[in-house]
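Novice: sequence unknown, structure follows:
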C-alpha cells in the first residue's frame, strides 16, 4: 500500500447523479485500500487514470479540516447543506486509524453542523467516533455496508475488507449508543436464510441494492469489471441477476416492516426534520431546489 500526503484545493464537491438528493460529497481520502472487486469507482476517472492499480494506493488529504471549515460556512450561507461521506472512498479505511482525517472533518461538522450527514462505510473503526455522531443527533445516519452474513463470500469479493462479524458488532455498538444507523446490503451477495433475522437484532432500518440498480450505469460498470465470471466460476450464477435482490427482500419482510426496508437510491437519500415536520425522501429534492433558487 502506497500512502501519499496530498494538499487538496477543495474538499466539498457538488453532488449529482445517484446522489442528487445531496448538495455535496465529502471524501477524506482518494483511493481505498479495501479494494473491493466490484467497486464501481474502479471504472471512474480517479481510478482509471491514476496509473496505479486500484487498492494499492491512498492519498491522505492534509489540511482537509481547514478547507471544510471555510467551504461549509460558505455553503450554509446559501441554503441547506446535505453531505454524503464518502462517494469514492471509505472514510474509515485503515489509513484513518493513523491520520485522523475523517475525525478532523467530524470535529468541524460538530461545530458548523450541516443539515444532514450520511456516513457510508464498511469499517468497524467508525465506532471510534461515536461521541461526534451523538452530537449531530438526528442530523446524521451511519450506513454500514453488510452485503452478506457469510464471511466466505466476503473473502471472495472483498478479501481486504473487515470481517462480517466485526461489522455486526459495530452496528450493535452504534445502536446501543443511540446513533441513527442502517445496514446497507449493497450490493446483494449470496447470503444464508438467517441473514435477515441476524440483521433484525442489530438494526431497524435496511437498504438493499445491487449492481443493476446501484452502479450508476444499470450494471454496465460491473460487467466491465468481470464480476459475472466470479459468479460463474463459483457456480452461484443465480445471485448475479436483476431479480436476485428480491430473494433477500422477501426474507427481510419477515423481520422488518415495509417502512424499514429501502431499495437502492431511496435508502441513501437524506432524512431530515425541517421545522419539526418529517420530510419524506420523495419531497426532499423539491425542498433543496426551493432553498437554492
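Specialist: Sure thing, it's come through. The shown structure was predicted, so the numbers you read here are calculated from the model rather than taken from an experiment.
Novice: from here on, contacts and neighbour counts on C-alpha atoms
Specialist: OK.
Novice: next SSE after the helix or strand where residue 153 lies?
Specialist: Per DSSP states H and E, residue 153 falls inside helix 151-157. Next helix or strand after helix 151-157 toward the C-terminus (DSSP H and E): helix 164-176.
Novice: Do you have the strands of this protein handy? List them.
Specialist: Assigned by DSSP state E, the chain shows strands spanning 2-6, 12-14, 24-26, 29-30, 57-61, 82-85, 116-121, 140-145, 181-185, 206-208, 261-263, 273-274, 277-278.
Novice: Tell me which of those lies nearest to residue 227.
Specialist: Of all the strands of the chain, it is strand 181-185 that lies closest to residue 227, at 17.2 Å by C-alpha to C-alpha.
Novice: ok so, going back, of all the strands of the chain, which lies closest to residue 164?
Specialist: Closest among the strands of the chain, using C-alpha to C-alpha: strand 140-145, at 9.5 Å.
Novice: Determine the angle, from 0 to 180 degrees, between the closest one and helix 164-176.
Specialist: If you take axes from the mean of the first three to the mean of the last three C-alpha atoms, to 10 degrees, strand 140-145 sits at 160 degrees to helix 164-176.
Novice: just to revisit the earlier point, buried ones in the helix holding residue 153, by neighbour count?
Specialist: Going by neighbour count (16 or more other C-alpha atoms under 10 Å), the buried part of helix 151-157 is 151, 153-154, 157.
Novice: need the strands of the chain in JSON lines with mean neighbour count and distance to residue 246, can you?
Specialist: Converted to JSON lines, those look like this (neighbours: other C-alpha atoms under 10 Å; distance: least, C-alpha to C-alpha, whole Å):
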{"stretch": "strand 2-6", "mean neighbour count": "13", "distance to residue 246": "40"}
{"stretch": "strand 12-14", "mean neighbour count": "16", "distance to residue 246": "33"}
{"stretch": "strand 24-26", "mean neighbour count": "23", "distance to residue 246": "30"}
{"stretch": "strand 29-30", "mean neighbour count": "23", "distance to residue 246": "34"}
{"stretch": "strand 57-61", "mean neighbour count": "20", "distance to residue 246": "36"}
{"stretch": "strand 82-85", "mean neighbour count": "25", "distance to residue 246": "27"}
{"stretch": "strand 116-121", "mean neighbour count": "24", "distance to residue 246": "23"}
{"stretch": "strand 140-145", "mean neighbour count": "23", "distance to residue 246": "18"}
{"stretch": "strand 181-185", "mean neighbour count": "25", "distance to residue 246": "12"}
{"stretch": "strand 206-208", "mean neighbour count": "26", "distance to residue 246": "9"}
{"stretch": "strand 261-263", "mean neighbour count": "18", "distance to residue 246": "10"}
{"stretch": "strand 273-274", "mean neighbour count": "12", "distance to residue 246": "31"}
{"stretch": "strand 277-278", "mean neighbour count": "9", "distance to residue 246": "28"}
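Novice: Put this next to the previous one:
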C-alpha cells in the first residue's frame, strides 16, 4: 500500500483541500482504478467513457457489471514527500482497495520497490527530472527541544560528557591539521587573482570589522599579507540583527578551475527521511574554519580593508 495525497471535496464541486489515503500498487491491473463509493464521498468530478471499457478478472470473468463507464478528471497527486503528478482513474467497484495504481503507473515511473519491507524506496531518473519538486506545505504538529550551550565544560550535563570536546570554545577556535581534503584553489592557465574593491563601511560596520580582525588575528585565523591578491571585505545583516563578515571572492572564483564533483540531489536526499519523526539540528561552531586551505594556496585568499591587507 502506498500513502498518497489528492484533492478532497466535501461537496460535489471541486475543492483544493487535500485528503490522505492509501493506494494498492497492482502490476496485474491494466490501469488506475478508484472505488465509486470513494468518488461519491469525496465529490471527485468524473466524465463518461465513450465507449465503455470492458473489465475482466484474470480468468476472463467480468468484474462487477463488466464495464468501466466513467473516469475521473485529472487529479493532482502527491506521493511521499516530493513526488507530484496528475492522474486519472477509471471508476469501478472496489471497496476492499478503494485506489489501485496499475501497471501503466509502474511502467511510467519505473521505481525501485523493496519487496522485503513492502515500500517504494527510490524513484527513477525520469521522476527526478519531471515529478519531484519542493513539497506543498501541510499542517503539522512539531515540538522542538533546545539546550543552551554551557559556558564551560564543567557545566555540561552528565549524559553528554563524552562529547565535551564538541562544546569546547577553545578547541573550536583552533585551526585543524592539514588533511588530504584541504580546499585546493587551482588557477586557470596564465590567470592570477584580481585585486578587488574596498567597500565603504558604516561606523557600526567599521567597529565590527576592527573587532573581527582583532579576534581573528589573535586566534591565528588570519595574518598580515604581502600577497598581490586582494578581495573586498564587507558585511551582511543576520536575522538576529548582527553583522556577518563576508569576503568577495567572485573575482577569484572566475579564474579558478571548476571541478565537477557530484553533488546529491536535495529531493533524493530528503526522500530518505520519509517516515522519520525525530530530527536533530547540529550547529558547527566556526564551520568555515574546520577545513584548511591547501598549503601554497593561502596567498590567493588574501583580502583588504580600510585598515590593511
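Specialist: Noted; the coordinates are in hand. Because the structure is a prediction, the values reported are computed rather than measured.
Novice: And the TM-score between them?
Specialist: The TM-score (TM-score structural alignment, normalised by the length of the first structure) is 0.20; 100 aligned residues with a C-alpha RMSD of 6.5 Å.
Novice: before we move on, the earlier item: adding distance to residue 284 of the first structure, write the strands of the first structure out as TSV.
Specialist: What follows is the strands of the first structure, written out as TSV (distance: least, C-alpha to C-alpha, whole Å):
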stretch	distance to residue 284 of the first structure
strand 2-6	35
strand 12-14	17
strand 24-26	14
strand 29-30	28
strand 57-61	31
strand 82-85	11
strand 116-121	12
strand 140-145	15
strand 181-185	19
strand 206-208	18
strand 261-263	16
strand 273-274	10
strand 277-278	10
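Novice: Tally up the residues packed near residue 67 of the first structure, please.
Specialist: 17 (other C-alpha atoms under 10 Å).
Novice: Burial check on residue 47 of the second structure, number of neighbours?
Specialist: 12.
Novice: Which strand or helix spans it?
Specialist: Using DSSP H and E, residue 47 of the second structure falls in strand 46-56.
Novice: Residue 203 of the second structure and residue 233 of the second structure: what is the separation?
Specialist: Here the criterion is C-alpha to C-alpha, to the nearest Å. By it, residue 203 of the second structure lies 15 Å from residue 233 of the second structure.
Novice: Neighbour count: the two, which is higher?
Specialist: Using other C-alpha under 10 Å, the more surrounded residue of residue 203 of the second structure and residue 233 is residue 233, with 21 against 9.
Novice: Tell me which helix or strand the nearest residue to the more buried one once chain neighbours are set aside sits in.
Specialist: Closest residue in space to residue 233 of the second structure, ignoring its immediate chain neighbours: residue 247 at 4.6 Å, by C-alpha to C-alpha, 6 or more residues apart in numbering. Residue 247 of the second structure belongs to strand 243-248 when assigned by DSSP H and E.
Novice: before we move on, the earlier item: state the distance from the residue nearest to residue 233 of the second structure to residue 112 of the second structure.
Specialist: 45 Å.
Novice: Ok, residue 171 of the second structure next?
Specialist: Distance from residue 171 of the second structure to residue 112 of the second structure, counting by C-alpha to C-alpha: 45 Å.
Novice: and what of residue 103 of the second structure?
Specialist: 14 Å.
Novice: Looking at the two, which has the bigger crowd around it?
Specialist: The neighbour comparison of residue 103 of the second structure against residue 112 (other C-alpha under 10 Å) goes to residue 103, with 16 against 13.
Novice: Check the spacing between that one and residue 41 of the second structure real quick.
Specialist: The separation that residue 103 of the second structure has from residue 41 of the second structure, given C-alpha to C-alpha, amounts to 26 Å.
Novice: what's the answer for residue 268 of the second structure, then?
Specialist: 35 Å.
Novice: Could you do residue 99 of the second structure as well?
Specialist: 13 Å.
Novice: Between those two, tell me which one has more neighbours.
Specialist: Neighbours were counted for residue 99 of the second structure and for residue 41 using other C-alpha under 10 Å; residue 99 has more, 25 against 13.
Novice: just checking, the more buried one touches residue 36?
Specialist: No: under the criterion of C-alpha atoms under 8 Å, residue 99 of the second structure lies out of contact with residue 36, with a separation of 10.0 Å.
Novice: Could you give the number of residues near residue 269 of the second structure?
Specialist: Counted with other C-alpha under 10 Å, residue 269 of the second structure comes out at 10.
Novice: how about it, secondary structure?
Specialist: Recorded secondary structure, residue 269 of the second structure: helix (DSSP: H, G, I helix; E, B strand; the rest coil).
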